[in-house]
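Novice: how would this look folded up:
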Amino acid sequence: MCGLVGQWRLDGEAVNFDALIHAREAMVNRGPDDAGVEQCLNGSMAMAHRRLSIIDLSQSGHQPMKDLANGNLLVFNGEIYNHQELREELVCSGCVFSSSSDTEVILHAYRHWGRSCFSRFIGMFALALFDQHKQELLLARDRFGVKPLFYSRDSQQLSFASRLKPLQLLRGHCQLDSQALGQFYEMGWVCGSDTLIEGVRKVAPGSCLTFRADGHCHVENFWRMPTRLAKATPWTDSSVDELDRLLNDSVRLRLTSDVPVGVFLSGGIDSSLVAALMAEQSSEPVTAFTLGFDHPDYDESRYAKQIARHLGCRYEELVLSPSGLLAEAERVFPLSDEPLTDPAMLPTSIIARLASEQQVKVCLTGDGGDELFLGYRLHQVMERFRRLEQIGPLAARAMAVLARFLPAKRYALIRGFLQQPNFESRYCYLRAMVSGPLGESWQALAQEPFSRTLNSSFGATRAAELDIRSYLPEQLLSKTDLSTMQWSVEAREPLLDHRLAEFSARFAVPDLMGKSPLKHVLQRYLPNELWDRPKQGFNVPVDDWLRGPMFPLLDQLRDEWEDDEWLSRGKICELVDDFLIKGSTKGNFIWALAAFVSWKNNLQQWSSKQAFG
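Specialist: Sure, this is the predicted structure:
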């Protein structure tokens, strides 16, 4: 795991090396073990790198890495889990290796297979590769967007980085994108390849961008969510066997490391399954890290402890103390590339720090199980409504009439849902009620051309695909990357293996709903009484936090808010007063706005010209 940054001066001028090194050192937490810089094209192309050594701890894995056969230059953040199998295949084709690093495998794979090599990788990665012969720069990102990659270009230069801050240090100017800001207010994140910064974009998950010196950019998607089969495969005992094998192999690959590997264990289905498969394959006890809450409605640590004991894990638990939350938030907020609206970033950060203190540099997580195997309640809602619409439009109207007899808030929610014009709008409506600071407009993901790229039709599978394309990379994985890499800990997600996505696409919705396939496998490794309970999710008592130890964030929000075309300071004060005086339960929305204020304040410091609009 690492941090990368680079620049290509399209006007032929030399890259400012001092600025490049300064940008690289802004990512030292992503790679404290080694640093490098390299140039080509008489200095008009330069790359810099910060390394967190996980595989091949020697200097043989130093980056940027150059292919001595053709001069190609590579910087890479992530892990190619199947690099050993690819190495064997490449050696049989005549390739000669000088290290055991997966970085060198990428260079040989590109030389041998070209851009098609990316579809062969099983892993998480964000990389920049300069093809010396073709005079082309390739930016590529893994299928699910586990690792971030930002870029910016104009007529004079093309800059790229793992994080927004080093990119801004190279660009020097900063202007908020008004349309993207509207999306953020609606959803709690920015959709697709856009960012909150005008002129800065993200490489989309599963894509490779090829840039030429004349500024032309070719976009190629090397993977997309598979289209669900019209005739589903029946779910049988052999399906459980196949999924068991796939899960075991996914965990096996992600246990590849030259440093200690642990697991973040919440006690839920996903992390418990990962921990069980790790214990099955490990010769030594697995180290499990769990965070407890002093609030009983949110604490699952007792379940995690029972599971760890059953699996023979070395159990490390930390109970979250409210007294340190404000300091943790003030430390984490400025690190975000874009405002992270999920307050679970704090406990994730704290548990990553615990792993770092125990000298565990790699931890497996349970991220991805809900998205691939329909685990969210939102999936159930969208599927039920799809079935209701199949009955006929009168059924939806009857639902609206019956909803009038429900409590006012529930009626307003259902009425708003039914008034949305299409599926994407309804999905966005429900997601925004959870994540969006405003929760009043839900059109972001319904806009073309984004919705045209979806493969699923309607119902739960389309909602899950929207989750995978938007919520997963922009919220969940961004949170995990930020929270772990600040402590120089690498998080790995065995449930986000594309082979599992392709497996799930073969089956009907009823066979997948509620993560039923994962439960079938889990009961082979853990007794049902240890995990079979209602889904709780990784939630946090954000309302209590903001009314208690984190109250100063509310004052900061009111004092430092600057009016824009979407929200005035008066509206912000009204939201806060409703929360404090009238007891509204909009803590998540207020948290998101507080994160935005902190992020915006720090963004001004990142821009060397201090030109902020």
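
Novice: For the rest of this, base every contact and every neighbour count on C-alpha atoms.
Specialist: OK.

Novice: In which helix or strand does the one residue sitting closest to the centre of the chain reside?
Specialist: Nearest residue to the geometric centre of the chain (Cα atoms, centre = their mean): Leu477, 1.7 Å. Here Leu477 sits within helix 477-485, counting by DSSP states H and E.

Novice: what does that helix rub up against?
Specialist: The contact list for helix 477-485, computed with Cα atoms under 8 Å, 6 or more residues apart in numbering, reads 29-30, 145-148, 332, 335-336, 340, 342, 345-346, 348-350, 352-353, 367, 490-491.

Novice: got it, and stretch 159-179?
Specialist: 3-8, 19-20, 22-24, 26-27, 77, 126, 147-153, 195-198, 337-338, 603-604, 606-613.

Novice: Checking my notes, Glu316 in a helix, right?
Specialist: No. According to DSSP: H, G, I helix; E, B strand; the rest coil, Glu316 belongs to no helix; its state is strand.

Novice: and the nearest residue to it once chain neighbours are set aside, what helix or strand is that in?
Specialist: Setting aside the residues directly before and after it, Glu316 is nearest to Phe289 in space (Cα to Cα, 6 or more residues apart in numbering), at 4.9 Å. Phe289 is part of strand 287-293 when elements are defined by DSSP H and E.

Novice: ok, now Gly36?
Specialist: Of the helices and strands defined by DSSP H and E, Gly36 is found in strand 34-40.

Novice: now Gly145
Specialist: Since the elements are taken from DSSP H and E, Gly145 ends up inside neither a helix nor a strand.

Novice: Not counting its neighbours along the chain, what's nearest it?
Specialist: In space, Gly145 comes closest to Pro205 once its chain neighbours are excluded; the distance is 4.4 Å by Cα to Cα, 6+ apart.

Novice: Give me the number of neighbouring residues for Pro166.
Specialist: By the other Cα atoms under 10 Å criterion, the neighbourhood of Pro166 contains 30 residues.

Novice: ok, now Ala505?
Specialist: By the other Cα under 10 Å criterion, the neighbourhood of Ala505 contains 21 residues.

Novice: Assign the nearest residue to it once chain neighbours are set aside to helix, strand or coil.
Specialist: On the basis of Cα to Cα, 6+ apart, the spatially nearest residue to Ala505 that is not a chain neighbour turns out to be Arg228, at 4.9 Å. Following three-state DSSP, we place Arg228 in the coil state.

Novice: I'd like the structure of this one too, to check against the first:
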Amino acid sequence: MSGFCGWIGHSISASENLRLVRQMAGPLSRFDGSHMEPLAGMESALAIAAGDGSRHLYQKDGLIVAICGRPNFLESQLAQLALSQGVAKTLADDWRTRGEKAFSSLAGAFSFCILNEDTDEAVLATDRMGTYPVAFQLSGRALVFGSAADAILMHPLIRPEIAPQSLYNYIYFHMVPGPGTIYREQARLLPGEYLIYRKGRVETRRYWEMRFLEGERRPFQELKEGFLGVLRSSVREAAGDQKVGTFLSGGTDSSTIAGILGEVTGQPARTYSIGFDASGYDEMAYARIAAKHFGTRHQEYYVTPDDIVAAIPQVAAIFDQPFGNSSAIPAFYCARMAKADGLNRMLGGDGGDELFGGNTRYAKQHLFSLYEQIPALLRKAVIEPVVLGIPGGAALPLMRKARSYVEQASIEMPARTETYNLLEHYGARAVFTQEFLETVDPGYPAELLSDIYHQSSAKSLINRMLAFDRKFTLADNDLPKVSKACELAGMDVAYPLISDEIVDFSLQLEPQLKLKGTKLRYFFKEALRGFLPDEIIGKQKHGFGLPFGVWLQHHKPLQALAFDSLNDLKSRHIINTRFIDKLLEQHLGEHAGYHGTMVWVLMMLEQWYRQRQGLI
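Specialist: Presented below is the predicted three-dimensional model:
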């Protein structure tokens, strides 16, 4: 994955600046070996590490510009200039002419940095979906920044102090949600944001946000033709001129990309699938259906418990902060398989659910929202006293379901989405030590969820949830999961289903075409009916879920790694030792799949600490 790092507002000497920025850039290319180029001024320096085609640099008259990724310009005149003189110079000239207005003309997957020593200014930005992360920290009047926190920590002005609140957030979310990072005083940009630094002061602003046109009405056939058109152009652009393959889980998104890739390239797509020899987890049958239907050149690999043991330290090392999504492991093995085949780019299917309404919780929240439409007087005076007040009602199956429905439906959004949160289930006081809890605000995750949810101007529930998931599901979770897994395998990755074209198309779809009653992805599936196999359209959502808890019951090396990690974690005085003992000795035996998730989250926290020994 491409990245950059550097600073402004701190001077050593030109030669020392160059040496230091090279050192900072080391973590950016340590796994994929991407080419690194440094540039240095008297009070600033910048290094970019990226593959050919994803590395754009320009330096002239005190101005340094670096762009990572695959940006493009929406204005035709700028697009032509970019072809003739390069993307970085075009952005530099446009910035000199129009200032911050220049950012609205940029599209694609990218991050960029502009440094201007003459005016003591800097700009950092990430793309609309947050595909390319950017973190930063102000130290005195110096701004230190990078695509990964590991690069920022190499600067002598930065002291790596872990933020207790971020540790709490990690256990709550299983990742550290933006704009926070695992380190005190360090932050990162949210999707569609940019940062302006002027003479020691910083301010973040938005250059783009999701604006839903919920009143649009167009004939289905017209929508279908438009959608297939943007789908083809997005896959074609994502593939570029690279040796490309695609993940194939057998779900709607990956199957669509596999089929379209073969169509736009005129040759069978290279597809890669991961299976598990564990009941209820293996989806290989659907991947094979898609591969056969589209005639792909298909490769499969069954991940074993031994593979998990081997990959855990590597996966912990590639992430610059604790990350607890276990699907990073199968994504890594899938990308590694493609790398061994000689490919250099994978296409990920992430984003389709979050643009077109495919997550099962959308249907569930729709059902809960129906309760809100009942007059409040009827709810409070009749329904709730009957459902919640009948003695012994919890013992009756039908009444128990009604009580659960009313209790959950009575919770306001977005708190209602967290009723199954693992940390909430156990209770913070049971999980954390008392001394740790005294250093954090347990209410912060709920406040963050509420803030992001209510930022959207969407009127419909489905669109508010989609805007919400753009951050929490995509930018904070799924995109870093796949991007980092690919980086570990030395593989580039692109996400055609979150191209600007497809995002714009989705924003114009009326809400009921995304979620029709409880029918998920209604338009997406109907538009692709006849193109995708019926079995794929009708299947339940699954993905590359890892049977970690199941394997943990019987595989001794996996047990040893997990138990050893959690026992070492006790000494950090974050997690209550009694909770760890109960989790391992009792809860795992009660429900391995459910409680195995918390074992994974805690294990990966300790593994992350181990990989940074001597650094933090």
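
Novice: Quick TM-score on the pair, please.
Specialist: Superposed pair, TM-score by TM-score structural alignment, normalised by the length of structure 1: 0.87. Supporting alignment: 587 aligned residues with a Cα RMSD of 3.2 Å.

Novice: ok so, going back, can you find the partner of the residue nearest to the centre of structure 1 in structure 2?
Specialist: When structure 2 is aligned by TM-score structural alignment, the residue opposite Leu477 of structure 1 is Leu479.

Novice: Map Thr210 of structure 1 onto structure 2.
Specialist: Structural correspondence for Thr210 of structure 1 with respect to structure 2 (TM-score structural alignment): Ile196.

Novice: actually Phe118 of structure 1, not the one I typed
Specialist: With TM-score structural alignment as the criterion, Phe118 of structure 1 pairs with Phe103.

Novice: What of Asp194 of structure 1?
Specialist: Asp194 of structure 1 is assigned Gly180 in structure 2 as its aligned equivalent, the criterion being TM-score structural alignment.

Novice: and if you look at Gly324 of structure 1?
Specialist: Residue mapping for Gly324 of structure 1 onto structure 2 gives Asp307, with TM-score structural alignment as the criterion.

Novice: Mean per-residue distance, the next helix or strand after the strand holding Phe289 of structure 1 versus structure 2.
Specialist: Tracing the chain C-terminally past strand 287-293 of structure 1 and defining elements by DSSP H and E, one meets helix 301-311 next. Its aligned residues in structure 2 lie a mean 2.3 Å from helix 301-311 of structure 1 after superposition (mean Cα distance after the TM-score superposition for structure 1).

Novice: ranges for the helices of the stretch 151-300 of structure 1?
Specialist: Listed in chain order, the helices found in the stretch 151-300 of structure 1 under DSSP state H, counting those that start in this stretch are 164-171, 178-187, 237-254, 269-281.

Novice: can you give me the offset of the shortest one from its chain's centre?
Specialist: By that I understand helix 164-171 of structure 1. 20 Å (Cα atoms, centre = their mean, to the nearest Å).

Novice: Show me which residues of it are buried.
Specialist: Leu164, Lys165, Pro166, Leu167, Gln168, Leu169, Leu170, Arg171 (16 or more other Cα atoms under 10 Å).

Novice: which one among the residues you listed gets closest to Arg377 of structure 1?
Specialist: Distances from those to Arg377 of structure 1 were compared by Cα to Cα; the smallest belongs to Leu164, at 33.0 Å.

Novice: In structure 2, what residue corresponds to the closest one?
Specialist: In structure 2, the position corresponding to Leu164 of structure 1 is occupied by Ala149, as judged by TM-score structural alignment.

Novice: Then Leu575 of structure 1?
Specialist: For Leu575 of structure 1, the residue aligned by TM-score structural alignment is Leu583.

Novice: distance of its match from Leu449 of structure 2?
Specialist: 27 Å (Cα to Cα, to the nearest Å).

Novice: quick one: the helices in the stretch 301-450 of structure 2?
Specialist: Counting by DSSP H, counting those that start in this stretch, one finds helices in the stretch 301-450 of structure 2 at the ranges 305-318, 328-340, 352-356, 360-372, 376-378, 384-389, 397-409, 422-426, 428-431, 434-437, 444-453.

Novice: Could I get those helices in CSV, plus columns for mean neighbour count?
Specialist: Putting the helices of the stretch 301-450 of structure 2 into CSV (neighbours: other Cα atoms under 10 Å) gives the following:
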stretch, mean neighbour count
helix 305-318, 18
helix 328-340, 23
helix 352-356, 25
helix 360-372, 16
helix 376-378, 10
helix 384-389, 16
helix 397-409, 16
helix 422-426, 14
helix 428-431, 18
helix 434-437, 16
helix 444-453, 16
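
Novice: Format these as a markdown table; extra columns: distance to Pro533 of structure 2.
Specialist: Compiled in a markdown table, the helices of the stretch 301-450 of structure 2 are given as follows (distance: least, Cα to Cα, whole Å):
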| stretch | distance to Pro533 of structure 2 |
| --- | --- |
| helix 305-318 | 32 |
| helix 328-340 | 23 |
| helix 352-356 | 18 |
| helix 360-372 | 21 |
| helix 376-378 | 45 |
| helix 384-389 | 44 |
| helix 397-409 | 35 |
| helix 422-426 | 36 |
| helix 428-431 | 46 |
| helix 434-437 | 51 |
| helix 444-453 | 35 |
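
Novice: Looking at those, which is nearest to Thr296 of structure 2?
Specialist: Across the helices of the stretch 301-450 of structure 2, closest to Thr296 of structure 2 is helix 328-340 (Cα to Cα), at 13.7 Å.

Novice: Give me the mean deviation of the closest one from structure 1.
Specialist: Superposing on structure 1 places helix 328-340 of structure 2 at an average distance of 0.8 Å from its equivalents, by mean Cα distance after the TM-score superposition for structure 1.

Novice: In structure 1, point out the residues matching that helix.
Specialist: The aligned range for helix 328-340 of structure 2 is 345-357, by TM-score structural alignment.

Novice: So what touches the matching stretch?
Specialist: Looking at what lies outside stretch 345-357 of structure 1 - Cα under 8 Å, 6+ apart - the contacts are 262, 264, 289-291, 318, 320, 325, 328-329, 332, 361, 363, 479-480, 482-484, 487-489.
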